[in-house]
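# What follows is a predicted protein model with its sequence.
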Amino acid sequence: MYCATLTRRNPFHDSIRETVRAEPRALSEADIDALARVMDTFGVAVLRNVVPAAVLAQMRDFIENEMRQNGQGSGLAGSDWVSASPLAALGCSPAFHDILLALWERAMQRLAPDVEVAASLRVLGGTVRLRHPWRFHYDSCVVTALIPLPGRDRPDEPYGVVLDPGWRPVRRRSSATTPENAVVNHPLVRPIWRTPTVRDRLSPHVIPVHPGNIYFFRGMQSLHGHPPRLPERVRSIALFHFGDPHAASFLKRLSARYLQPNLRRKNSAP
């Protein structure tokens, strides 16, 4: 996880260290089995009220500062933003890492790799967020943990996540998944997701997600996106991904080198 970076001063983390921490309790094997069964049955499983209200309030300040610096839409990836944020304790939590690892092993039916959790923060507001509803994709990693973060105006208002747990098989090679992902998110395909037929089919899978909870799903196998919100609402989510089976492939290394650095630029474009 990101424990090594916590030696640097983090004013958000220091202010809440003695009172509340954003991390789940350690789960027993039976608890994790139950969590995995819910994922297998419904596509998503939830741990409720993990992130305390004090940490959520700190995250609102963190996000507003990010928007002041980088505009209406931004994306952060890697360990630095986690260790500098109020979610630092979660990024360093052995219990959280163990939950992701155990869910990966139950999904893949083999021992998990010795890898870190990949974290990202997505903030969409104003005109930028109008381009993103009904834009779907698959994740690169097997297990995804999603944490919705509150907005300033209505901090308790839930978001919606559209999840279609079709259980796409985990491909043995990235040469199979890369074309699939490219087709799903191609500009010529995106309008199809907005058609009434497709939206009617996916609407039963719109899942309300509430700030403070952690939602787990198989991001690599489940097509997912989000429905629109009101234009004045800011949509902010923290994502933690575990276990990319194609991380060592040439295509994946090429993507990490050339595509990920453009995340902030593409999100913040007017």
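Great, that's in hand.
# drop to CA atoms for contacts and neighbour counts, all remaining ones
Noted.
# burial count for F250?
Close neighbours of F250, defined as other Cα atoms under 10 Å, add up to 12.
# F96 now?
21.
# which helices and strands sit right next to the strand or helix carrying it?
Element membership for F96 (DSSP states H and E) is helix 94-108. Contact here means 3 or more Cα pairs under 8 Å, 6 or more residues apart in numbering; DSSP states H and E; on that basis helix 94-108 packs against helix 29-42, strand 143-149, strand 235-242.
# Can you give the distance of the last one from its chain's centre?
Right, the one you point to is strand 235-242. Chain-centre distance of strand 235-242: 2 Å, with Cα atoms, centre = their mean, to the nearest Å.
# now do the shortest one
Distance of strand 143-149 from the chain centroid (Cα atoms, centre = their mean) equals 4 Å.
# How about the longest one?
Shown here is helix 29-42, whose average C-alpha point lies 19 Å from the average C-alpha point of the whole chain (Cα atoms, centre = their mean).
# Run through who's touching it.
The contact list for helix 29-42, computed with Cα atoms under 8 Å, 6 or more residues apart in numbering, reads V44, A45, V46, I99, A102, L103, R106, P165, F216, F217, R218.
# and V189, what does it touch?
V183.
# Recalculate using a threshold of 10 Å.
Going by Cα atoms under 10 Å, 6 or more residues apart in numbering, V189 touches R135, F136, A182, V183.
# Please identify which of those residues is nearest to H241.
Among those, F136 lies closest to H241 (Cα to Cα), at 16.8 Å.
# Please tell me I have it right and the closest one contacts E180.
No. F136 is beyond contact range of E180, at 11.8 Å (criterion: Cα atoms under 10 Å).
# Need the overlap of contacts for the two.
H186.
# Return the set of buried residues in stretch 263-270.
Neighbour counts using 16 or more other Cα atoms under 10 Å place R264, N267, S268 of stretch 263-270 among the buried residues.
# Just name the closest of those residues to P187, please.
Relative to P187, the closest of the buried residues of stretch 263-270 is N267; by Cα to Cα it sits at 15.3 Å.
# ok, that closest one to F240 distance?
Counting by Cα to Cα, to the nearest Å, the separation of N267 from F240 is 19 Å.
# And T197, by the same measure?
32 Å.
# Comparing these two, which residue is more hemmed in?
Shown here are T197 and F240; by other Cα under 10 Å, F240 has more neighbours (22 against 10).
# Just give me the neighbour total for the nearest residue to that one once chain neighbours are set aside.
Nearest-residue entry for F240: A119, 4.5 Å, with adjacent residues in sequence omitted and distances by Cα to Cα, 6 or more residues apart in numbering. Using other Cα under 10 Å, A119 has 22 neighbouring residues.
# next, the one to line up against it:
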Amino acid sequence: MPYSTFSDAQVASLIKAIDSDGYAVLPGWASPAQLKELQTLVTDTVAAAGNDYVALSGRQPVQGSPLYDWGSSRDFIDLCRRITEGATGQRSSDVTLTQTLRCLTGNGGRRESLIFHYDSFVLTTIMPVCMPVSGERGDLLMLPNRRRLRHSYLRNLVDKVLVDNKWVQKYLKNRFAMDDKAFTRIAMQPGHMYLFWGYRSLHTNLPVAEDALRATAVFHYHNVHGSSSLASRLRKSLGTMNGRDVHEDVPQT
């Protein structure tokens, strides 16, 4: 990670880019050597999963790799905190990142694509590890900054329910098919870090060819409703997450 400290002006510039363009980019986040190491990790992980979709949640499954180090990096966490605080005016008490290595390939990869959703975390950062060079690349797709931060978890839940149903999902897919210019489409490059307001932006990834591979390291910061008692009760009642609702538990980006 070549980035250590950021000036206030640099943080402000990142916030401005996310607000105006929908996202910001930190080029060359991973060195060529780190990227090669991570690509080997992805190849081995996908092979162990039968060459189908697989997601590794948390730091432990990626122990010994740069992803493990970045997940606890004080510099990275501090950057996320300053960006979030600068954008919202709220000082987050979060001292950790929620992370997942998400690998799309095979039939499972197609099933896990084109699912529009909002995050529960203010800031979403994505670093592509592997991306197809042609055909169906799995580009990041979004309608940026569509909602405000909700004061209550219940209002946030309503937002998600209104999106996470077959009718709205079909509408959004048809809208993209008819007017792709209405969406922000990002052809991400391996090794770059992309930042956007995951909580406020309706987003997904486009499909990936079954014989191709798209792998992304996803990091989230500042769960707006992390202390909500209602959210806690719902998580307990749901038991093991299926990866569809609060996608930060099993990210879908």
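Looks like it arrived, so ask away. The structure displayed is predicted, hence computed values, not measured ones.
# how about F136 of the first structure, what's its partner in the second structure?
Under the alignment (TM-score structural alignment), F136 of the first structure pairs with F116 in the second structure.
# meant to ask about N185 of the first structure, not that
So N185 of the first structure corresponds to D164, using TM-score structural alignment.
# Surely its match is in contact with Y171?
No. Assessed by Cα under 10 Å, D164 of the second structure is found out of contact with Y171, at 11.5 Å.
# out of the two, which sits in the busier spot?
Neighbour count, other Cα under 10 Å: between D164 of the second structure and Y171, D164 has more, with 17 against 12.
# show me the residues around the more buried one that make contact.
I115, F116, H117, Y118, V158, R244, D245.
# Turn the residues you listed into CSV, including distance to R235 of the second structure and secondary structure.
Listed next are the contacts of D164 of the second structure as CSV, based on distance: Cα to Cα, whole Å; DSSP: H, G, I helix; E, B strand; the rest coil:
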residue, distance to R235 of the second structure, secondary structure
I115, 21, coil
F116, 21, coil
H117, 18, strand
Y118, 17, coil
V158, 16, helix
R244, 13, coil
D245, 10, coil
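# and of the residues you listed, the nearest to S134 of the second structure?
If you rank the contacts of D164 of the second structure by distance to S134 of the second structure using Cα to Cα, I115 comes first, at 21.7 Å.
# That closest one: neighbouring residues, count only.
For I115 of the second structure, using other Cα under 10 Å, the count is 23.
# how near is it to A187 of the second structure?
To A187 of the second structure, I115 of the second structure is 18 Å away according to Cα to Cα.
# same question, D179 of the second structure
Applying Cα to Cα, the value for D179 of the second structure to A187 of the second structure is 18 Å.
# related to what we said a few turns ago, what range in the second structure matches the helix holding F96 of the first structure?
Aligned using TM-score structural alignment, helix 94-108 of the first structure spans residues 74-88 in the second structure.
# my read: K252 of the first structure touches T178, true?
Yes. Using Cα under 10 Å, K252 of the first structure makes contact with T178 at a distance of 8.5 Å.
# what sits in contact with each of these two?
Both K252 of the first structure and T178 are in contact with S140, where contact means Cα under 10 Å, 6+ apart.
# Report the contact partners of P204 of the first structure.
Applying Cα under 10 Å, 6+ apart, we find P204 of the first structure in contact with V162, L163, D164.
# doesn't it fall inside a helix?
Yes. If the criterion is DSSP: H, G, I helix; E, B strand; the rest coil, then P204 of the first structure is within a helix.
# and it, how far is that from L163 of the first structure?
For P204 of the first structure relative to L163 of the first structure (Cα to Cα), the value is 9 Å.
# Now do the same for F42 of the first structure: its match in the second structure.
Checking TM-score structural alignment: F42 of the first structure goes with D21.
# Also V117 of the first structure?
Aligned partner of V117 of the first structure by TM-score structural alignment: L97.
# Is it correct that its match is in contact with S73?
Yes. Between L97 of the second structure and S73 a contact is recorded at 9.2 Å, counting by Cα under 10 Å.
# Mind putting the contacts of P204 of the first structure into CSV with secondary structure, distance to S15 of the first structure and neighbour count?
Shown next, in CSV, are those (DSSP: H, G, I helix; E, B strand; the rest coil; distance: Cα to Cα, whole Å; neighbours: other Cα atoms under 10 Å):
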residue, secondary structure, distance to S15 of the first structure, neighbour count
V162, strand, 35, 23
L163, strand, 36, 23
D164, strand, 39, 20
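# what's the closest of those to H224 of the first structure?
Ranked by distance to H224 of the first structure (Cα to Cα), these are led by L163 at 4.5 Å.
# three-state assignment of the closest residue to that closest one other than its chain neighbours?
Distances taken as Cα to Cα, 6+ apart place H224 nearest to L163 of the first structure, at 4.5 Å, with adjacent residues excluded. Three-state call for H224 of the first structure (three-state DSSP): strand.
# Count the neighbours of the aligned partner of H224 of the first structure in the second structure for me.
Matched to the second structure by TM-score structural alignment, H224 of the first structure sits across from H203. H203 of the second structure is flanked by 26 other residues according to other Cα under 10 Å.
# Might one say that H203 of the second structure is in contact with K173?
No. H203 of the second structure is beyond contact range of K173, at 11.5 Å (criterion: Cα under 10 Å).
# any shared contact partners between those two?
The contact lists of H203 of the second structure and K173 share L114, I115, F116, where a contact means Cα under 10 Å, 6+ apart.
# contacting residues for the match of V117 of the first structure?
The contact partners of L97 of the second structure, by Cα under 10 Å, 6+ apart, come to 58-59, 70-73, 76-77, 80, 218-223.
# repeat for S203 of the first structure
Residues near S203 of the first structure by Cα under 10 Å, 6+ apart: V162, L163, D164, P227.
# cool, V44 of the first structure as well?
V44 of the first structure is in contact with 35-38, 144-145, 163, 165, 207, 215-219, 222, counting by Cα under 10 Å, 6+ apart.
# which one among these gets closest to A84 of the first structure?
A145 (19.4 Å).
# Tell me how far that closest one lies from F96 of the first structure.
10 Å.
# Indicate which one of the helices and strands packed on helix 94-108 of the first structure is closest to N65 of the first structure.
strand 235-242 (12.8 Å).
# In the second structure, what stretch matches the closest one?
Aligned using TM-score structural alignment, strand 235-242 of the first structure spans residues 214-221 in the second structure.
# circling back to that earlier point, any common contacting residues for A145 and F96 of the first structure?
Going by Cα under 10 Å, 6+ apart, residues that sit against A145 of the first structure and also against F96 are F240.
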